[in-house]
Structures are given as C-alpha cells and as structure tokens.
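[1] sequence-free structure coming up:
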C-alpha cells in the first residue's frame, strides 16, 4: 500500500484517572464526546485516510461483491411455518435491501408447507410488513419486535432507524392494514400477548440501555396509560418477556450473567400479579418452559452443565428431577410440545437435539452425518404438533431447513439455501472443499479445538494463506457455519479456521469459566496457541496468517496483537472492545454494571483492576512492530462505543508509528454494521479485499 495521504494525528489532551492508587493518563479521552465537532472531524478524516489507503482495492472489492451477489439467490422465500390458520414466511426480492414479512391462509386439507417457484410470492399472499417501505428515507433500518397475536389479528412490531437499538413499538390491525395510534418509543426486544390479544406486554430500557421494566399495554389506549408490571432495581440484572408456546403463560425472565429468576402471569388473566417460579439465588441460573400441568426447569443448581427438572404449574415449588446432570453434555434449552420435549444441547464440541417422548424420561438423539456441523431449532410456533423444524449447516453444507417427525424419526429436507454459479459459471460442489477438526495445545496443556475449511487438496507445507477467526466470551460458541462470501476467499486458496478458545461455550460450562474473570487471559493465550499450531502443522506460515474477531472478539484481536505481534501479518478488529478497562470502570455507560460478573468489577476490587489493566489492548500498546490492523466500528453502537477503536488506533500511531493502522467508522449504523443486505455485502467485500491484499492473493 502506498499513498501520499498522511495519517490523521489525534491531538493529545492528557486526562488523568486514579483507581486504587494508580494514576493513568489518557490523552485521547476527548474522542468520547460524540457530539463534539472535532470528534466527527477526526472520524471523518480517518475514513478519508482509509479510503485513500485502500483505493487500489476498489476493483477487487467490486469483484468480491459481485461474486457474492452472483452466488446468492436474491429473490427467495423462506419455508412457511404454520401457526393457526396461516402459513407465515419471509421473502426477499432482487434489488431490495430488506425482507418482506408475509402470510397465506392454510387451505382445506393442506398439511405440507406450500412451495414457491424461484422465490415468487405465494398465491393468496398477505404482506404484513415490507422492510423496504419502512426503511424509505433512512440510511439504517432494523426490525426489532415482530409478534402476531394468538388470534392472528394484531401485529406488534418495532423499528430502529439509527442503530442504537432503541425501538419504537407499534401495533398494526391485520384485518384492515391500519397502524394504530398505539406507539411506544425507546423499547427493547421482547413482547408478549395475552390470550385474548387485548393486552400487549413489552420492555423498556434505562439510561444505560439496560432492559429493566416490563409494561402492560391495553390495545387501543394511549401509551401514557400503560402500567409497569415489573421493574428490576438491581443493575446487574436485565429483563425480558415472552409468551409460552402453549400460550398459557407470560414469562418475565430476570437474568444476570450468573443468576436468574422467572415470574409468570397466566395469559388468560393479564392483569394478575406476577408469581415467582423460584426466588433468585446467587449463582443459580434457570429457565422455564410450560408443558401441561408442569413448568419445566432447566437449571445449574449443583449441575455445572445443567439438568432438567419440573415443578407444578399451579403451585410452583420443589424441583423434581427429569434428566440428571452429565458432565460434558451442556443442556442449553428445552422446547415443549404437547406430546414431546426437545432439548438443545452441546457435546464434544458439537450441537445436538435430544427428543423426550410423552411424559416419560425416555429419549433419543437425532443423528447427523458430518463430523463438523451446527444444528438448532427453527420456527416451531405450534404446540400441538408431531413434527419439529430445525436448521442444519456445516462449513461445506449450505444452510438447510428440515422437518423431523418426532414419532417415525423421518427427516424431510424442506429447503437448502441455493448457491448459484459464480462469475465463472461453475456450480457449487461441496466435494471441492474439505473440512477438518484439528487441536492445538495451550500453554497449560489444554487441547483447543480448531475447525478448518479449505479447497480440496490444499497442501500442508506452509504455503497456503490462512484467516483465523475467534471470539471466546460470554459462553458464546462459534459453531461451524456456511458462508457464501467466504467462498471467494477459499477459491483464492485461503484456508479458513475457527479457534474454539476458552471463554466460549463449545466444550461446556467449564470451558466458559476457564476464560472469564481472573482466568480471562486463557482466551488470548489459547488463540495464540492456535495460531502457532496452524503454522507448526503446515496449514500456513506466520507471514500468511490474518486474524479476525468482532466485539468481544475485537478485544481478543487487540490483546493478541500485544501478546504476539509476530504471529500475524494482519488483524481485523470489528466493533472491538479494546478499551475495556476504561469502559468497565464507568457504571454510567451502557451495559457496564451487567458486565461485572463477566469481567470483574475493577472499581471495587484492586486485583481485578490490576488484572484487567495487564491485558486490555488500549492500556498495553507498546513500541513494537505490530501487524497491519484494520479496525471497523459504528458511530451509533451502544454495545461497544465507537471511541474505543478510535482511541486505540490513535495510541497505536503515537506509540508504534511505524505500523499500518486503518480505522473505518460507519457514521449511521450500530453494533451490527450496515443494515441492508447489499450494504452488508459491500462491507464484507471491503474487509475481505483488505485480507486478501495482506495475504498476497488479491
């Protein structure tokens, strides 16, 4: 890369903070003032610099975008899911950015979902919401709530046009198409209808963006008359609300990182007082699902990887065991149907589905053929059904939707995501690619799984370029997934790897516990161990290896840049949590207090403060030779504020000026980046072009 455009230089304004006797000078704290003209000017200058430094990649970006577009069936329709007297589905149209939400009446004797020809609308279709119409005149659009009432008459939906995840809730009368005057600003995710559809429950956030209040709204009345059903005063906890699949109960879920409590309201008595299923106990997590005369309880009380129990739905009390704790098999959720239960679980690093029949504890697991895959339940709105629907994919298998007969165990493929021929006219052939599971050895002797995909026959002599992805926080697992844009990398000879590092949930709750709080550094050293292993095993070489991560995975990127700058030729950090200590020290910021059980509370605990300070990227920038770094952020992000990567890049330039650092800020988006699918493809093409340039495969 060459350019005559000079890198922006952020002015230094020394600002001191003192914690536990430690004085820290932050020269770039001024960048946190989002409304200051000089902040916007700096971000604009950074965008201009990035544009100039990557101008030579314009043709490659256009090529990558076109490859994604050509391989994607742009006019498409999801598999319709039955709910009551309708089939519900979404569809997309070539040239349009957003999805269209639809339904079609179930015809007499119709038991199988209707099939569209080439994504065309179904005959008799009713359009409920068109995201393209809603987004008109806005640079950003996100649909939050989308909840049809049990009788099919009302649609509760919410919209965000800034990316800050504060949604405006509205109600549409589907019988007339009229949007009611009922309008509630600043709502969060989650809604629930009463049994007679006269009452809608919803959630609002506090000043720190914490969902903390559940409200009751009577349809046809002003929002000013809405009633608070529950307010959560403990700032460690957030709340959510939902209607059970049986439509018998409204659940109010109250959760911190390590403790939970569930309140229930009979859906037939929406003005009734919420009842506690089980009082919160520090360190005990549980979730509730309704099934007949009982509440199913998935919990970790004396069960690290969770167990299943039940209690009376009429008078919740003692928990009666159903499935005992089995170390190494993490039970993640339970879904109840009239005659069956389905448990989503994780074992040996892979997801799975377990079926319990009738009221017994007899069970069987659904088998899948590939050595690496990801499976999870899809839309299953009907309580009285003998089938379930799930999604399946792998690194080589496109996303597929199956219906599964719970009695006969017949598996019916309803749809496999089409992969259209690329620009060269060749059809996608999974046999042209290989997926592998490898293992790295961490510093403490722990074996770390790595999932890989490459073109068939890729040599393991260190000559192949490689992109390694990681996350490693919040017990979130990065399971094998199929990606159309990734094909453009693979077809240029790039090996793609996922490092399943501690802090995630791939190998159960212990895997998570060993990568959080005062064990957080395991996340970073695990990733470096994976990078070193990829080189040692011949998958790649250090000068052909790029790392990528987002959000908490962006913290990972910043940490490994400091820990092992020689291990990579490039690092992509998207919406990166790189100034973690500063943020976690400020309880007024969004999400901070709820995060203390994940990272520790450096305000109260000197040990936590010292530990976090020893690894947070911004605090540990050093005068070393860093790999090239591309940081991508969004101005309206409320989860990881834009100024974290802005400050990080400024400090990198000041402390290690010989490096190559780029900052790209979306000026009208949030944590997820651009909202429209074409804009998202362009963003991915931008990042992948930069990666290929670093790998010498442009």
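    That came in fine, so what should we check first? Note that the structure is a prediction, hence the values are computed from the model and not measured. Numbers count the residues shown, from 1 in each chain.

[2] use CA for all of it now, contacts and neighbours both
    OK.

[3] how about the helices in the stretch 301-450 of the chain?
    For the stretch 301-450 of the chain, helices defined by DSSP state H, counting those that start in this stretch do not occur.

[4] mind listing what the closest residue to residue 264 other than its chain neighbours touches?
    With sequence-adjacent residues excluded and distances taken as CA to CA, 6 or more residues apart in numbering, residue 264 is closest to residue 251, at 4.8 Å. Applying CA atoms under 8 Å, 6 or more residues apart in numbering to residue 251 gives the contacts 241, 242, 243, 244, 262, 263, 264, 265, 288.

[5] Second structure follows, compare the two:
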C-alpha cells in the first residue's frame, strides 16, 4: 500500500482476481483484504482508522456534547424489576461508572404475595441480595466482553453462564454453585448461544460447524468431562440451524431445526433426559411451525403456530398423542390476510398471542378454564404508534403477565397484568434524567405510495415545536430484511438528534415484517429491489411533503440494512447528503458465492442461491453495493465495521470504501474498524455510548451542512 498521511486518504493496492460463475466474470481488485491475518490488511485498516479520526476531528466537541447528554440523561445506577423463578426473585442492576451490570437475586419472603415483586430501595442495595454474576469482574482484562447464556436450575442452586471475550460469538460455558459461590469443574468450550437445564443433572446446548452454523445439540452431565458429552441431534442439511429449549411447564424439551422457510420440531419428555427425541411433524418444504405445551381441562395439548393454511400463520391445537396433519388442527386463531400471527406463550391458566395488524404489534389473552378454551381478548392502548410485548415471566402457574409498553415518545413502561381481573399495575417507567417531557416531541404515521402503487408505512418523530413548514435535516432509517419489523421504540440518545432540529424517520420497506408475510416475500430473492426503491420513494415523499430536502437527508442502515443503503448509494446518490452504513452487507454476491463462509448456505433462502442459479446471480450482481460502484458523485459515506464480526465480515465495507475512493468522482468516504469487536460493535455501555455519539455527530454534521457544531 502506498505511503500516506492521515490528512490523505489511504489508497488500497489493486490486486485483481477474477471471479467466474455461469460464464460471467467479475474482476475484484480488493479481495486480498479478506486475509485478516495479513499485516498488509491490518496496516490498511489502521490507516483507514487514522484517516477517519483526522477527518472527523472537527466533530470532537459535538460528539463529546452528545455523549455527555446521553450519560446525563441515563439513570446509570439502576435496576430491573425482579422476576420470580422458583423461590427467588431475579433482577439486574447497574452502577454509575461501571461498564457492565450485576445479575442478582433475592429470596421470596414467606408470607408475602408470591407474585408481587419486592420493592427495591432507590439507588441502594436491598437487604439479602445475592450477586450471582458480577459482569465487571468477568470482563476485567478483556477489550471485549459479551454474556451469552445465563440460566439457573429450578432449585436455584446452579447457574450456567457463558462468555465471549473476542467478539466472534464463540462462548465458553461455566457452572457456578450459588450456595458456595464456587465454580464446578464443568467447562464447555466454543459453544453457541444458550443453555437449557433439565433438573440439576443435565445441560443441553448447541455447537456450530465450520461455517458457524448451529448444527447440533449436545447433552452434558454435570460432573462428567466435556469429552463425554453426548450428541443428541445433528442437522445435516446446511440450510437449517438448530436451537433447543424447554417448555414453561418444564414437561418437555424441544429441538427446533429451521431454515428461513421450513421448520421441524423434535420433543423429549424431561422425565427421561437420556431418552431419544421424537419428531412431531416431519419437515415440509415452505411450511413453518412452532410448538408450545398447554394443559387444558386436565389434558396435555400442543399449541401450534403454523403457516400450513396461509402465509400469515394461524394457531391450532391438538392432544399430545394425536398429531393430525397441521392443516387439520383445531383452530384457535384462524388465518387472516390482515393479521400476521407471530406466536403464542402458554401458561397454566392462559395463553398469550402476539400478532401484527396495521403495521403495529398487538397482544391478546385467552383464559383457560375447567371447560376448555376461552376466546382471545386484545389489550388496548391509546397511542397511534407503540410497541407492546409480553415476557419475563418464567413460572408456569403465574396468574400475572409481565407486559412492556414503549413508543417513540413514551419511555419504556413495565406492567403486571392480572389475567383474572384485567388489572394493570405499573411497576416501572424508564427514567430520563434532566426533566424529559414527552409532550415536547411528536410521533405520527405517514404513508408513501411507491412507484408500483404499494402503500409504505413511514414513522416520523421530531420535536413538537419544530417548524415543519420548511425543510428540516432528517435521519432516514430502514432495515427491510428477514421479516424483521422496526417497531416504535424510545431512545435517550435520539433526543440529542431531535433537540438539534433533526427529524427521525423510519421507512418500513418491503422485506421487513411490518405488514405481514407477503410484505416480506415482496422484498426478498428476485423481488429484493423493492426494498431499495421503497426507501428511495420514501425519501422522495418526505421531500415532496416539504419536511426535508435532498441536501438534508442522511440515510442509515446496519447489517442487511447496510446492504440497502449500499444499493441506494449507487441508485440515487443525489438524494442524500450522507450515508451511514453500520456493519454493512455490501459485498453480498461474493459472500453468497462462498458456501464455506459463516451463514452463507442458510442465507440462500433469503437472497437466493447465486452459486447454482444464473438468474439469481445476475439479479444480485445488479444491486450489489460493492460491484456497482460507478464514476459518479456520491454523498459522503461513513462505514463502521468490526474486525471479528462473523456475520458480516469486515472485508465487505473495506472493499466497498476502497472501490468508492478509486471510482467515485465526488464524495468523502470513511471507514472505521473496531479492532476488538464483533457484529454488535464495541462492548461496555460507555464505549457504546461513545460510538453512538460519534455516529450521531457525523449525522448531524452532514444533515445540517455543518451548521450545528456543538
């Protein structure tokens, strides 16, 4: 690589190699950057970091101010609402000045209401607290730290937890005796996320293959060496990944093997942990289902969420011994073209259903009685845009549901919902220090009509006193893949953007899940370009409405959303003042042609299989962010990546930035590589806030044309 100074951009050496598939050749000048063990690669990434630091030095005051605003608004010494499991209340807490938190518990007091969480003293440590994990202590001496599994036996005696100190999402699992505080000799190395106890004797966990695909489930007997662990299930089909977990009733252990479009579930009675798993419904191409266990009128039943009768899924039920075909289950929630059923949670006395209607996620509850099933009753809320969820209640016989509620302007609230009476008790509201008033901000829904007539939902939030009669700086965000929905959520950091006059907008483009399964299907494989054109159409609509102008819009996307903004940069560069791409999937075709890479084969159901299909190859080649860089003016671009990312390799944005710098006729291109991090970026909350402040400072600078400096 030629010598340079931080004032001059690094120019990557061209080492052309030719990729040949289906009679098509592509000359790749920068594929050599894939070798992360090469000193030349590391030198180049460090040179890019130095250049980025020099080119953003003028943003230091702005970034520092945003960081200080974040830290001043966050209640840094805080704790979660305790959740009961067995004879203990479990919770987490944080302390000001410390990057990581504590996992703690308190015993359930005799004579107290077993379903009303204890009151925790403000900013204090409750009497009788037991710290079961000090994450600061575990992270000490490591540049990166992430907690994977953290699960306690029903008795409360043993804790299984796993940690990753590299950022590559390979975890080492430990077992701690919570009565003595000592670690057992049991240690499992290189395991995947998650761990499931069966009694105090067995842990079921997953491992990955060479392509980082979780392909197997193993059984570990406490006290036995790792070498004696038993393989209980292996998935040979490279399109499928596996996961394991227990039902809330503790009666069954489930293994789910799933591709992007097909699932299969295996079950084991937990009274026989060394027994053989048996399949419930054998896999059927393009049929997905998930299973939970319920007891209804004294009988064991399977509650099944499936798409065998329609794309938007339905919920059916059957006896655990009957197993009629999926299409013949007794319906509890029939298929509805306007309602995307997302799943159910079962308890001893009720079932909670989650579904999506009108681009908003909703909850409904069915009470179970001695005479069988009741009917689902939806929970009502007042706001137009909100997110509601149920969870955090592991106990089978719980008469209450823990419900979370949040919106763009409403900080997260946590309720206990008493099923028998419908009473809601507010347990906690996220505190925003410094006098936050939600009435100072407004959020609303717009609908953009795409070029093909499709109506695209758009969420908009900004200060209520912002003058929207003239164009204002705007951050336009989207994801648009994997049927993942970008739901309304509150962000303390985002206040720093809006208080500087920015509009925050979310384009709920096709490829996401906001409008149901068809919305997802219309933005994948050979319809993927709908994702990109929807985003551009939303930008045009915001300009046409007078909310913003092209020289004031910054586009942001991460991971698969980074693919989106990479494609948009080539398709409509004149419509954005800046593009921020976080761990961006911008060299997608190259990755999908390398089955040996992490995730590639499992991703073919999302993007198509260009390795075998020339039509898919040509289609992906037509939108790949890296391969379509052209001699044209681009907006300024900031790409952020991590050296140890196993999901979207650092080489993708590195090649992209190198190509932009070589071919573009205008635009500044910056690459920032975290040298000790993974797909989620840096670890530690203060480091994450610093990174967010840097990214937001860059966004403010581009959206305001440098008019805002502090």
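    Received it, and whenever you're ready, just let me know what you need. Computed from a predicted structure; not experimentally measured.

[6] TM value for the aligned chains?
    Once superposed, the chains reach a TM-score of 0.98 (TM-score structural alignment, normalised by the length of the first structure), with 690 aligned residues with a CA RMSD of 1.0 Å.

[7] about what we covered before: overlap between the contacts of residue 251 of the first structure and the second structure?
    Of the contacts of residue 251 of the first structure, the contacts whose aligned counterparts also meet in the second structure (both residues aligned by TM-score structural alignment, their matches' CA atoms under 8 Å) are 241, 242, 243, 244, 262, 263, 264, 265.

[8] so which of those residues would you say is closest to residue 378 of the first structure?
    residue 244 (15.7 Å; CA to CA).

[9] so the closest one touches residue 250, yeah?
    Yes: counting by CA atoms under 8 Å, residue 250 is a contact partner of residue 244 of the first structure at 6.3 Å.

[10] The two: who's more crowded?
    residue 250 (27 against 21; other CA atoms under 10 Å).

[11] Tell me the spacing between the more buried one and residue 696 of the first structure.
    Counting by CA to CA, to the nearest Å, the gap between residue 250 of the first structure and residue 696 of the first structure amounts to 55 Å.

[12] again with residue 252 of the first structure
    Distance from residue 252 of the first structure to residue 696 of the first structure, counting by CA to CA: 52 Å.

[13] neighbour-wise, which of those two wins?
    Higher neighbour count among residue 252 of the first structure and residue 696: residue 252, with 26 against 11, using other CA under 10 Å.

[14] The more buried one -> the second structure?
    Using TM-score structural alignment, the equivalent of residue 252 of the first structure in the second structure is residue 255.

[15] How about its match, nearest residue that isn't a chain neighbour?
    That would be residue 244: by CA to CA, 6+ apart, it lies 4.4 Å from residue 255 of the second structure.

[16] what number of residues lie near the one you found?
    21.

[17] Surely it and residue 198 touch.
    No: if you go by CA under 8 Å, residue 244 of the second structure and residue 198 don't touch, sitting 11.7 Å apart.

[18] Check the contact lists of the two and give me the overlap.
    Jointly contacting residue 244 of the second structure and residue 198 under the rule CA under 8 Å, 6+ apart are residue 204.

[19] In contact with the most centrally placed residue in the second structure: list those residues for me.
    The residue lying closest to the centre of the second structure (CA atoms, centre = their mean) is residue 484, at 8.5 Å. Going by CA under 8 Å, 6+ apart, residue 484 of the second structure touches 511, 512, 513, 514.

[20] Need the counterpart of it in the first structure.
    Correspondence of residue 484 of the second structure to the first structure, assessed by TM-score structural alignment: residue 476.

[21] just residue 149 of the second structure next, same as before
    By TM-score structural alignment, residue 149 of the second structure lines up with residue 145.

[22] which is the next helix or strand following the host helix or strand of its match?
    Assigned by DSSP states H and E, residue 145 of the first structure falls within strand 142-148. From strand 142-148 of the first structure onward toward the C-terminus, using DSSP H and E, the following helix or strand is strand 154-160.

[23] What residues in the second structure pair up with that following strand?
    Taking TM-score structural alignment as the measure, the second structure aligns residues 158-164 with strand 154-160 of the first structure.

[24] Kindly report the same for stretch 201-216 of the first structure.
    Aligned using TM-score structural alignment, stretch 201-216 of the first structure spans residues 204-219 in the second structure.

[25] For that stretch, which outside residues touch it?
    Contacts for stretch 204-219 of the second structure (CA under 8 Å, 6+ apart): 190-198, 202-203, 220, 229-236, 238, 240-244, 255, 595-600, 602, 646.

[26] ok, back up a step: what is the equivalent residue in the first structure for the residue nearest to residue 255 of the second structure?
    The alignment partner of residue 244 of the second structure in the first structure, by TM-score structural alignment, is residue 241.

[27] Wait, its match touches residue 255, no?
    No: in this structure, residue 241 of the first structure is not within contact of residue 255 by CA under 8 Å, at 11.5 Å.

[28] residues contacting residue 433 of the first structure?
    Residues in contact with residue 433 of the first structure (CA under 8 Å, 6+ apart) are 396, 453, 454, 455, 456.

[29] which among those residues end up buried?
    Among these, the ones that count as buried by 16 or more other CA atoms under 10 Å are 396, 453, 454, 455.
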